[in-house]
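Engineer: What would the 3D arrangement of this be:
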Amino acid sequence: MSFPLPLGELDATAMLDLMRRDEVSAVEVIDAHLAMVAGHGAALRAIVTQDAESARSTARKIDEARREGAPGRALSGIPMTVKDSFDVRGMRTTHGRLSDAHVALEDAPAVARARAAGAVLYGKTNVPVLLADYQSTNPDFGRTLNPWDPERTPGGSSGGAAAAIAAGLSALELGSELSGSIRMPSAWCGVFGHRPSNGVVSKMGHLPWATDGLIEPPVSVAGPMARSARDLRLAFEVFAGPARLDAVGWRLDLPPSRVDELRGTRVGLWIDEPAAPIDDEMRMALLDLADKLRAAGCTVDELTSPPGAGASGLELFDRLQAAEIAHSLTDEDWDALVVAASDNDAAENTTARALTQSVRAAWQDAEAQRAITAAWGSVFDRFDVVLAPAVPGAAPLHDERPTAERTLTVAGTEHPAFDVVSAWGRLVNLAMLPSTVIPMGPGADSGMPLGAQLIGPYLEDRTPLRVAELLEREQIVRFAPPQEW
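Structural biologist: Next comes the predicted model:
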């Protein structure tokens, strides 16, 4: 290699092209990333665990295979990080604290797919304790900074992932989310992210779920994060598929994208949602993007009150979320919650009752969720994708207060911070719909990245991914590296 690799400007697809043309080797690509992480990138505290020796060994084998004329794989030589809560063979796994860390003996299923596709897995990215925050900070690994502004959070719980992708420390990432943890940090760091339809990408091998468990979590998902829409699609196709017991007989057969050009694509514009307020800067950016879509030949019409919208939808999602979380509680925590649930004067009574709900109530909520997913089918009789905010506005400042004490002012009204930043993510997750985050560029007032989401029909992940790729191809949306990165 006779030139420095501009890591923040190259996406994974461009790196693959350089390696296929023998302009750079896989070893040189991983060495450039490792040097960046150890140098300028260290200030972000985005990457908390590395295995440089294994990564270089993998890269050397890929270079040798390429010289011998072996056919390349989908991700051959691409440096990739993984959210710290996923198992990566030979690396430490945590969910934001060292007290219950372990060294993984095998890859999580989605990680194994990436490795089989030739990804060079070299690091793990920072998360909040128990993944339970919209910031990515913890006592053991410190606070991850947003590469656009170190005074602001990159988001959570996949915040280290988004910061690493935006700053060029990693080319691809495997993230996860329960209530917006892929889309929120993607939006706040100006990168692309995809929340798959439930069950399409395995989330086994992920804390705090038992990493050797044999069932998929019913509400949360795993998905890719990247610097381009084309990379996002590439990674999604690698990660998607059944795992463990299901892989014996199940095969994934997702339908192709409904559209292959912007002209004629039907877009629903969902902006006004009382349960999920947005600020004026976000509203202006979305309306401007809608105008650009119309100019590109899309039809754009307003969508109001879709299935599951409103406060009742958020309440249902919170109960579903609690039912999932209950599965990963320790026996000690469970016993304490049972006691608190029976004590109406206990401070944690409401939370305890949600976490110890009856099996019958949980099944009723699951049935209600499926009814909402089915009802969205009528929305997608009218539209191919729905354009909506991913978050209420730009990334907020770091806040050291306990989560329950934080507030954010949106459109002149003060709200509990976590509730308002996660509202758009929770409403979409309730319906189990695929959603692709697209960067809209810096806000007119904040100068910080703003992100929208393209919501697609259930199990039609390739439609929002394709629309994002078409928008990128027409340069209507694109990743722009932060200054100094």
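Engineer: going forward, measure contacts between C-alpha atoms and count neighbours the same way
Structural biologist: OK.
Engineer: any idea how far residue 24 lies from residue 483?
Structural biologist: 25 Å (CA to CA, to the nearest Å).
Engineer: Neighbour count: the two, which is higher?
Structural biologist: Taking other CA atoms under 10 Å, residue 24 and residue 483 do not tie; residue 24 has more neighbours (19 against 9).
Engineer: Please provide the structure for the following sequence as well, for comparison with the first:
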Amino acid sequence: MSVALEDATLAVLASRLRSGHLRSAELVEGCLARIESERDLNAVVERDAGGARRAAREADRLLRTDAAAAGPLCGLPVTVKRTFEVLGYPHLEQDVAPGTEFGRPATRDAAVVAAARTAGAIVVGRTNAPPRAADIDTWHPAFGRTTHPAGPGLSPGGSSGGSAAAVAAGHTTFDIASDDAGSARIPAQLCGVYALRPTLGAISAFGHVPGPLTDAEAPGTLCVSLITRHAADLGFLWRALGPGAAGGASGPVAVVLTDRGAPMSPAVGETLRAAVARLRSAGHRIDDVDLPVDLAENWLLCQQLLYTDENPADDDLEGAHGLPEPTSDATPIEIAWWCAGLSPRRRHGLRCARAALRARWQQFFAGYTALLTPVMGLAALAPRNRRVPLLVDDVVIDGADVPTFSLSVWCALASVAGLPAATMPVRDPVTGTAAAFQVLAGHGREAALLDVVERLSAALADPAPSRRGGS
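Structural biologist: You can find the predicted model right below:
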């Protein structure tokens, strides 16, 4: 791929493919060559070069002979987070829950991968992820560590760190990732790219490992997510892969940048405040508001939902070892212990609390099209010491030790309520500090959300990420 093509949006690439000014084979070869020449990044860890080349030739033939029959993504290379089943690719023991079959090549595509292929996308490989997608960094015992495009001293985040790094480095035109409590949104911020976590269940997560066992099973907090280089690419993909919804942005946008339950580095806070000021100067109405939910209590509920999803219910237990019910200042490991073997009655209580929070958000978004918050309180992360379990690990924010897992506290707003949310990267033009807004909208309002992201990104005029050497 030439630099011009790297900078092109998906819509432009698709148009060039249909006009004959570009061939899918060129795009695929460019991606494969870059993956091979930049193997130190270790983002795309499984490849099927032969299958991708054959699919590219078929896409070029279809576009040449019957373009009207080609899907909207025809000829575009895509990578897939390796937590998704992709026909012929195996899952390893570290990736699955105990008792689940492993080591076999997948005999089917995950639902979203099948949808992408039907739309014409070409799978060139799978991107790295930690075992069971359970870390905020990206390291796998079989594939090693994924490095940040800016260098090995930085982490691309997790668990979709391979996905975000591959997109930022130009190893793919977009990536199909997943998100529980920020698994796509946090890596997108760290790598300076865009991510969309749709309304819970809007895109089937069937075929994600671990994940729902049937297409009808409730997904808990797990969402299929999309990672791209450009704001406009999210809307392009949503129209191709989403269920479809009319209506762009029409109302005001709200913003919340600080909360007692979320420590933040001064650099991130200053960068986001400066970006809001720039947006207001450009004529955008951005209202300062209070959150409709308590951020710390919401984070506590998010952890309880995540941990109970990991553990089977026990009719005889009210909480592991009779531990007292955790409060919002409990550590992640304390909450996890309490959730072990949680009774059905307690689980029902968590579902009721979640429903109540959803109702508050519904009322909030009756008055606002979107809400801007931070994605997380740090601009960058160092690679984690993999010998330290995530739930007992700490990071330092503004001189204070903070549980590493609690970096997801802002992302948990969308995860608990099932709201659509996007990562919108920003960079301070004076200091160069990179951060990102999380942009949330009401249930099923992806079209409005992505319209806001595209308009605000254009107003901030932030460029797409440099391919290597910067984020």
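Engineer: Any chance you could compute the TM-score here?
Structural biologist: In this superposition the chains share a TM-score of 0.89, using TM-score structural alignment, normalised by the length of the second structure; 455 aligned residues with a CA RMSD of 2.7 Å.
Engineer: the helices in the second structure, which residues?
Structural biologist: With helices called from DSSP state H, the second structure shows them at 3-7, 10-19, 24-37, 49-65, 111-118, 161-168, 185-191, 231-241, 266-281, 295-310, 332-339, 344-364, 412-417, 446-460.
Engineer: wait, which of the ones you listed is closest to residue 387 of the second structure?
Structural biologist: Closest to residue 387 of the second structure of the helices of the second structure is helix 332-339 (CA to CA; 15.7 Å).
Engineer: What residue in the second structure is paired with residue 426 of the first structure?
Structural biologist: Alignment note: residue 426 of the first structure maps to residue 412 in the second structure; criterion TM-score structural alignment.
Engineer: thought that match was touching residue 300?
Structural biologist: No. Taking contacts as CA atoms under 8 Å, residue 412 of the second structure lies outside contact range of residue 300: 9.2 Å.
Engineer: who's more crowded, these two?
Structural biologist: Between residue 412 of the second structure and residue 300, counted using other CA under 10 Å, the more crowded position is residue 412 (26 against 22).
Engineer: what about the residue most central in space within the first structure, distance to residue 207 of the first structure?
Structural biologist: Most central in the first structure under CA atoms, centre = their mean is residue 182, positioned 1.9 Å from the mean C-alpha point. Look at residue 182 of the first structure and residue 207 of the first structure: by CA to CA, they are 16 Å apart.
Engineer: Check residue 98 of the first structure too.
Structural biologist: For residue 98 of the first structure relative to residue 207 of the first structure (CA to CA), the value is 13 Å.
Engineer: Those two - which one has more neighbours?
Structural biologist: Higher neighbour count among residue 98 of the first structure and residue 207: residue 207, with 21 against 14, using other CA under 10 Å.
Engineer: Could you pull up the residues touching the equivalent of the more buried one over in the second structure?
Structural biologist: In the second structure, residue 207 of the first structure lines up with residue 209, judged by TM-score structural alignment. Contact analysis of residue 209 of the second structure by CA atoms under 8 Å, 6 or more residues apart in numbering lists 83, 84, 85, 95, 96, 132.
Engineer: repeat that for 6 Å
Structural biologist: Applying CA atoms under 6 Å, 6 or more residues apart in numbering to residue 209 of the second structure gives the contacts residue 83.
Engineer: How about residue 382 of the first structure: what's its closest non-neighbour residue?
Structural biologist: The spatial neighbour of residue 382 of the first structure that comes closest, neighbours along the chain excluded (CA to CA, 6 or more residues apart in numbering), is residue 266 at 7.3 Å.
Engineer: and the aligned partner of the one you found in the second structure, how many neighbours does it have?
Structural biologist: Under the alignment (TM-score structural alignment), residue 266 of the first structure maps onto residue 252 of the second structure. For residue 252 of the second structure, the tally of surrounding residues (other CA under 10 Å) stands at 15.
Engineer: Quick one: residues contacting residue 252 of the second structure.
Structural biologist: Taking CA under 6 Å, 6+ apart, we find residue 252 of the second structure in contact with 285, 368, 369.
Engineer: And the counterpart of residue 128 of the first structure in the second structure, how close does it get to residue 78 of the second structure?
Structural biologist: Under the alignment defined by TM-score structural alignment, residue 128 of the first structure corresponds to residue 130 in the second structure. For residue 130 of the second structure, the distance to residue 78 of the second structure equals 20 Å [CA to CA].
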